[in-house]
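Peer 1: A structural model of the following input is requested.
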Amino acid sequence: MNAHDREPAIAADLVGRRLDTRTPVAPEVAFAWRRTRTSQGRTRVEGLADEVGWSRKRLSARFRSQLGITPKRAARLVRFDHAARLLAAGHAVAGVAAESGYADQSPLHREVRSFTGLTPTAIATAPWLAIDDIAWPASSASR
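Peer 2: Okay, the predicted model is just below:
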């Protein structure tokens, strides 16, 4: 299995911990989370709402109340996590942007800065990526 196939570790851990500590979530919310993960954060909230038969507002409210974050925020985290793993594995920023569903390097740069305060190049070499061989197995051995 390559780095592209692994589930987004940071986002999955965040939501997974929430799922473990709360009452069971609605099947529609669980479905929306699974679709968010499998699409690597590229599924739009409107599309998820349509798939589960709810309005966007209802899905967002239920998702937030049951998982602690909105579906849009969850998608951003999953997409960022995917991009960060690719950067840590040594992929070029332009390619990472395209592979991760960003329009180009600028939105990737803004997202990385928003989540970490760093540039994409800086997170690729950040020491905190090198020490977590569970979340970043492909990059840990090479650092």
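
Peer 1: can we go C-alpha only for contacts and neighbour counts from here?
Peer 2: OK.

Peer 1: Going by residue numbers, what spans are helices in this structure?
Peer 2: Along the chain, counting by DSSP state H, helices occupy 9-21, 27-38, 45-52, 56-67, 71-88, 93-99, 105-116, 120-124, 127-130, 137-140.

Peer 1: can I get those in TSV with mean neighbour count?
Peer 2: Below are the helices of the chain laid out as TSV (neighbours: other C-alpha atoms under 10 Å):
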stretch	mean neighbour count
helix 9-21	15
helix 27-38	18
helix 45-52	16
helix 56-67	18
helix 71-88	24
helix 93-99	18
helix 105-116	16
helix 120-124	20
helix 127-130	16
helix 137-140	18
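
Peer 1: Could you tell me how far the residue sitting furthest away from the middle of the chain is located from residue 80?
Peer 2: Taking C-alpha atoms, centre = their mean, the residue of the chain most remote from its mean C-alpha position is residue 53, at 23.7 Å. Distance of residue 53 to residue 80, computed by C-alpha to C-alpha, to the nearest Å: 27 Å.

Peer 1: another one to check against the first:
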Amino acid sequence: MLPGIDMAGFDIRGPVELRAIPHPAITVAVEFGDHPIDIRGATGVMRSEGLAAGLGFHAFQARAEDLTCIQIRLSPLVAHPLLGIPLAELREHVVALDDLWGRGTARLRERLHQARTWRERFAVIGAELSGRLDEGREAEPEVAWVWRQIVASRGRTAVRDLAAGTGWSRQRLWSRFGSQIGLTPKRAAMLVRFDHAVHHLVRGCAPAQVAAAAGYADQSHLAHEVRAFTGATPAVAANEPWLAVDDTAWPTSAGI
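Peer 2: Reported below is the predicted structural model:
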């Protein structure tokens, strides 16, 4: 599997309704059980068997009668050469996968439907992504370095220090990072910090403890950013099914 790609499979019987919460990755979902996903968000209503959501997408409501799908999380460093669209165009939007891959999406769904095991399905996705990789579209080394610093520091590295580390001006960093990642460095750092904090709320950590450990000025600052990304209070966000499954579907050992 190519680096910067994580996958999880979901097979849920019966009606499914949940809110998708922003994550510091480009999110791709491919449904292959003949039950399209109804999506309702800030940009309107959409029904599709596959979707791609930009880095830090706006929270949206997803509903399906049954759900059999593979969800893929792509680092923004590999998303452009895999999706075939500049991330500055995708930004925080949610689009139908058909709009990016055309008829290739239907062929991919059929291969997934025919596969007998999750191992086989993940291999199908891996082969699909490898075949779509355009190695001429990687992020510049300076942009990649800044993204990795943001992730490693959990969003707590000052933007001025990031610019100094690249040897670029702040304006050049803002422009190049925004065009290749889809967010400004400041917004990307806010997203990474939020993601780190909200998952510790899900695990039952006290908001005051999370705020202090994640580098927020105080608990009200944490609450403001949780609401900005999810449209909900920290108490509500901590019980979102979309977030609660992450420790199982996307295991991590990160501490606080």
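
Peer 1: TM-score of the superposition?
Peer 2: For these two chains in superposition, a TM-score of 0.82 is obtained (TM-score structural alignment, normalised by the length of structure 1); 130 aligned residues with a C-alpha RMSD of 2.0 Å.

Peer 1: wait, what's in contact with the aligned partner of the residue farthest from the centre of structure 1 in structure 2?
Peer 2: Mapped onto structure 2 by TM-score structural alignment, residue 53 of structure 1 lines up with residue 167. By C-alpha atoms under 8 Å, 6 or more residues apart in numbering, the contact set of residue 167 of structure 2 is empty.

Peer 1: And for the one 4 residues further on?
Peer 2: For residue 171 of structure 2, no contacting residues are found, by C-alpha under 8 Å, 6+ apart.

Peer 1: ok, the residue farthest from the centre of structure 1 to residue 33 of structure 1 distance?
Peer 2: The value you get for residue 53 of structure 1 to residue 33 of structure 1, if C-alpha to C-alpha is used, is 15 Å.

Peer 1: List the residues that contact the residue mapped onto residue 42 of structure 1 from structure 2.
Peer 2: Residue correspondence to structure 2 (TM-score structural alignment): residue 42 of structure 1 is matched to residue 156. Neighbour list for residue 156 of structure 2: 150, 189, 193, 214, 215 [criterion: C-alpha under 8 Å, 6+ apart].

Peer 1: Check residue 16 of structure 1 too.
Peer 2: By C-alpha under 8 Å, 6+ apart, no residues touch residue 16 of structure 1.

Peer 1: what residue of structure 2 takes the place of it?
Peer 2: Using TM-score structural alignment, residue 16 of structure 1 lines up with residue 75 in structure 2.

Peer 1: Could you find the residue nearest the spatial middle of structure 2?
Peer 2: Short answer for structure 2 (C-alpha atoms, centre = their mean): residue 25, at 3.1 Å.

Peer 1: Hmm, that residue is touching residue 76, no?
Peer 2: Yes: here residue 25 of structure 2 lies in contact with residue 76, judged by C-alpha atoms under 8 Å, at a distance of 6.2 Å.

Peer 1: which neighbours do the two share?
Peer 2: Contacts common to residue 25 of structure 2 and residue 76, judged by C-alpha under 8 Å, 6+ apart, are residue 55.

Peer 1: Give me the neighbour count for residue 134 of structure 1.
Peer 2: A count of nearby residues for residue 134 of structure 1, using other C-alpha atoms under 10 Å, gives 9.

Peer 1: how close does it get to residue 33 of structure 1?
Peer 2: 21 Å.

Peer 1: what do we get in structure 1 for residue 208 of structure 2?
Peer 2: Match for residue 208 of structure 2 (TM-score structural alignment): residue 94.

Peer 1: any idea how far that match lies from residue 108 of structure 1?
Peer 2: Taken as C-alpha to C-alpha, the span from residue 94 of structure 1 to residue 108 of structure 1 is 9 Å.

Peer 1: Equivalent analysis for residue 70 of structure 1, please.
Peer 2: For residue 70 of structure 1 relative to residue 108 of structure 1 (C-alpha to C-alpha), the value is 20 Å.
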